[in-house]
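Visitor: only geometry, no sequence info:
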């Protein structure tokens, strides 16, 4: 398991962005999953966008901003919260036009996020459905997260030239932004109106900024106000726009989801693929403990077999025989072998000389090792020998 720059383990590719690829990754420092945007073969412009985006440190429930970064060789990466429900663009593709109350909730959350961004002295300049991420909440209240600050502009930032390259996505850019005006929060508010119109109709603004025809209600009145060609006619802040949105009466009370009464309510699914086999929701799969080989016992460790009486070993000392009765020469027992075992001869009786000499001339032999049973075995052999005489 190799970690990028010693911190981020890239697991699987989940998307691509304007600056590079986006991966699901495991943050070894935070011990959690993150979205890691990886920038590869970069030029000065894309590197500047990367530096600008990763430098943002905005903590807000409706903003996804980088919280860490790393560099390794010719690649750089920054990490942010992993949002599982795809984007508003994904939702539009799955569902089509959204109910007005649902759109009002999304726009309200977007305005809250923009209030925090503008308060930090930043203008996003690239609001569009693909940059509005969603948590996977099903048919419950959606949760929008504003992301992708790659071309964000800073208020009161010195301009190197008055005719710099136009940054943004055609159709969502305010007219004065197209003309090269300095960053201004009202440019983002223009885009909020353009996005709201698309959510209601499912139609994207054309490259000239022409919006779809709207209805005659308070929400469309607000959209037309936001998309005024003259920025002076627009609300002066995201907070002021939020107050106007509240006056439409479309924002449902907390916990109420009026769109679920429709035959086909909007539903935000989990868009991430299943984790690879080596990963679990809690992190990497724990490694199996190494197998421990059972040691082979040596001669000194060998245990006797589980029998009632242990067989003698070569290292055992010969047992001390019990006392035996004194026999006459004619009644003497067969001799003892060098190993202490008494060897008894059995078979057909043959004519023989007296004494021990006759024992070596007896018929077929069946040798039985009995020495380890002590003096009782000696007596038994002697008795057999006497009967065979």
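Guide: Looks like it arrived, so ask away. Just so it is clear, the model here is predicted, and its values are computed rather than measured. Numbering: from 1, shown residues only.
Visitor: drop to CA atoms for contacts and neighbour counts, all remaining ones
Guide: Fine.
Visitor: list the contacts for residue 171?
Guide: Residue 171 is in contact with 204-210, counting by C-alpha atoms under 8 Å, 6 or more residues apart in numbering.
Visitor: and which of those residues is nearest residue 153?
Guide: Using C-alpha to C-alpha, residue 209 comes nearest to residue 153 of those, at 20.9 Å.
Visitor: The closest one: what secondary structure?
Guide: Put simply, residue 209 is coil when judged by DSSP: H, G, I helix; E, B strand; the rest coil.
Visitor: How many neighbouring residues does it have?
Guide: Number of residues near residue 209 (other C-alpha atoms under 10 Å) recorded here: 17.
Visitor: Please report how far it lies from residue 177.
Guide: When distance is defined by C-alpha to C-alpha, to the nearest Å, residue 209 is 12 Å away from residue 177.
Visitor: just to revisit the earlier point, farthest-separated two in the contacts of residue 171?
Guide: Applying C-alpha to C-alpha across the contacts of residue 171, the maximum distance is between 204 and 208, 11.2 Å.
Visitor: Neighbour count: these two, which is higher?
Guide: Set residue 204 next to residue 208 and count neighbours by other C-alpha under 10 Å: residue 204 wins out with 19 against 11.
Visitor: gap between the nearest residue to that one once chain neighbours are set aside and residue 206?
Guide: Excluding the flanking residues, the one nearest residue 204 by C-alpha to C-alpha, 6 or more residues apart in numbering is residue 198, at 5.4 Å. As for residue 198, its distance to residue 206 is 11 Å (criterion: C-alpha to C-alpha).
Visitor: Neighbour count for those two, which is higher?
Guide: With neighbours defined as other C-alpha under 10 Å, residue 198 and residue 206 compare such that residue 198 has more, 23 against 12.
Visitor: Below is an additional structure, to be compared with the one above:
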């Protein structure tokens, strides 16, 4: 029996380079540092070497190790996000610059906005004044009204996706970001039946019950976001168990707002359980802008201007969150131990409604019939007496001179 020699040929495997600082995407975008991550992938600060500008580059989840069908789905989602964002051009929306391919992997190239998200700001302040929350909501609604006119539904409006520029001339500018799960109303490709995408705490009830996302569900999510900004937590509270929270959302029974003040009617309209009874995004924009402007204020300025800055306090976009690497030890602190910047009092913003602090009772002034309680004060040591000092006027000096002259004349007469 003849023997058979089995020859095994080993093909060297060249793993893909792991993206990191210095990595060059599509021969053009040089990665510098990671800005954050999300459900669709990491976001990097990069330099566009062709145009010599800073950009944000979003690395879509790698397709390595996936089946061809799954990899195709990931690429399709990235292309859809790029197309959706590119269709939207608005001063309050992050702009899409490019869709780059690196080793077959899609990367989204977007406007870079040095900023803090509303979620990061709330992590520091807990709540925002009513006028600030209305101003932010009005500008996001303005961008989303344009998106809806283009047939785009965002599907994930929440505090973490709303950015406020914190440096330079753009400081205070509000922008909605992350159209990663957005889609056009008529885009039926790659829609998985029965899969709910988004953040449950900001869901509309119809989504929690398995309905399709619509413009009305975006209005609800924005209302839930503004509610969170003034109340300190989402309208359905918080729960680590997403299913428990989802059932709560499906019932549509929100916790009534207690701090929203003039904003309450607008919030309740946006958080209406029935989608057909909610305002449109354009109507919500106008109502929020009127509240932010205040009686007799300029509604147009609210929609076109950055958030107002209070010169006597740190602006909200300059506050450092607890997760920030920058120390807050140098910040002035109140008697409760909290940073003084935690309490915001913008000059153009009305304070959030809520129970007024109890006035401090005046300290009673003791009378002779009401001795002061407590240990007696130590006696004050006596002050050594000092010789009285009498003022000498010019008249006294004159009289003295006359007397002296008379005495001299008498002495001379007697001597003679």
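Guide: It's in. This is a predicted model, so every value here is computed, not measured.
Visitor: on that earlier part again, which helix or strand contains the residue mapped onto the residue nearest to residue 204 of the first structure from the second structure?
Guide: Counting by TM-score structural alignment, residue 198 of the first structure corresponds to residue 228 in the second structure. Element membership for residue 228 of the second structure (DSSP states H and E) is helix 215-231.
Visitor: Please tell me how far that helix is from the chain's geometric centre.
Guide: 15 Å (C-alpha atoms, centre = their mean, to the nearest Å).
Visitor: can you check stretch 57-73 of the first structure too?
Guide: 20 Å.
Visitor: Repeat that for stretch 159-170 of the first structure.
Guide: 41 Å.
Visitor: the helices in the stretch 151-300 of the first structure, which residues?
Guide: 175-178, 185-201, 218-226, 238-246 (DSSP state H, counting those that start in this stretch).
Visitor: which of those is buried the deepest?
Guide: Greatest average neighbour count among these goes to helix 185-201 (a mean of 24), per mean count of other C-alpha atoms under 10 Å.
Visitor: the helices in the stretch 51-200 of the second structure, which residues?
Guide: Applying DSSP H, counting those that start in this stretch to the stretch 51-200 of the second structure gives helices spanning 68-87, 118-125, 130-149.
Visitor: Output those in a markdown table; the columns should cover distance to residue 60 of the second structure.
Guide: Listed next are the helices of the stretch 51-200 of the second structure as a markdown table, based on distance: least, C-alpha to C-alpha, whole Å:
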| stretch | distance to residue 60 of the second structure |
| --- | --- |
| helix 68-87 | 7 |
| helix 118-125 | 23 |
| helix 130-149 | 23 |
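Visitor: Which one, of the ones you listed, ends up nearest to residue 324 of the second structure?
Guide: Closest approach to residue 324 of the second structure among those is made by helix 118-125 (9.2 Å; C-alpha to C-alpha).
Visitor: so that closest one matches what in the first structure?
Guide: Under TM-score structural alignment, helix 118-125 of the second structure corresponds to residues 88-95 of the first structure.
Visitor: Could you report the neighbour count for the equivalent of residue 182 of the first structure over in the second structure?
Guide: Superposed on the second structure with TM-score structural alignment, residue 182 of the first structure falls opposite residue 212. As a burial measure, residue 212 of the second structure scores 14 neighbours (other C-alpha under 10 Å).
Visitor: okay but residue 252 of the first structure is in contact with residue 101, surely?
Guide: Yes. Using C-alpha atoms under 8 Å, residue 252 of the first structure is in contact with residue 101, at 7.0 Å.
Visitor: And the two? Which one has more around it.
Guide: With neighbours defined as other C-alpha under 10 Å, residue 252 of the first structure and residue 101 compare such that residue 101 has more, 19 against 16.
Visitor: Look up how far residue 42 of the first structure lies from the nearest residue to the more buried one once chain neighbours are set aside.
Guide: Of all residues not flanking residue 101 of the first structure in the chain, residue 250 sits nearest, at 5.1 Å (C-alpha to C-alpha, 6+ apart). Residue 250 of the first structure is 45 Å from residue 42 of the first structure, where distance means C-alpha to C-alpha.
Visitor: Then residue 164 of the first structure?
Guide: 20 Å.
Visitor: State which strand of the first structure is the longest.
Guide: What stands out as the longest strand in the first structure, according to DSSP state E, is strand 8-17.
Visitor: centre of the chain versus the helix or strand that that strand is followed by, how much separation?
Guide: The helix or strand immediately downstream of strand 8-17 of the first structure is strand 20-27, counting by DSSP H and E. Relative to the chain's own centre, strand 20-27 of the first structure is displaced by 12 Å; criterion: C-alpha atoms, centre = their mean.
Visitor: Residues in contact with strand 20-27 of the first structure: which ones?
Guide: 7-16, 32-40, 82, 283.
Visitor: Which positions in the second structure sit opposite that strand in the alignment?
Guide: The alignment of strand 20-27 of the first structure onto the second structure (TM-score structural alignment) spans residues 41-48.
Visitor: Tell me the residue in the first structure aligned with residue 286 of the second structure.
Guide: Per TM-score structural alignment, residue 286 of the second structure is aligned with residue 243.
Visitor: Now do residue 299 of the second structure: how many residues are near it, please.
Guide: 20.
Visitor: got the contact list for it?
Guide: Counted by C-alpha under 8 Å, 6+ apart, residue 299 of the second structure has contacts 286, 289-290, 292-293.
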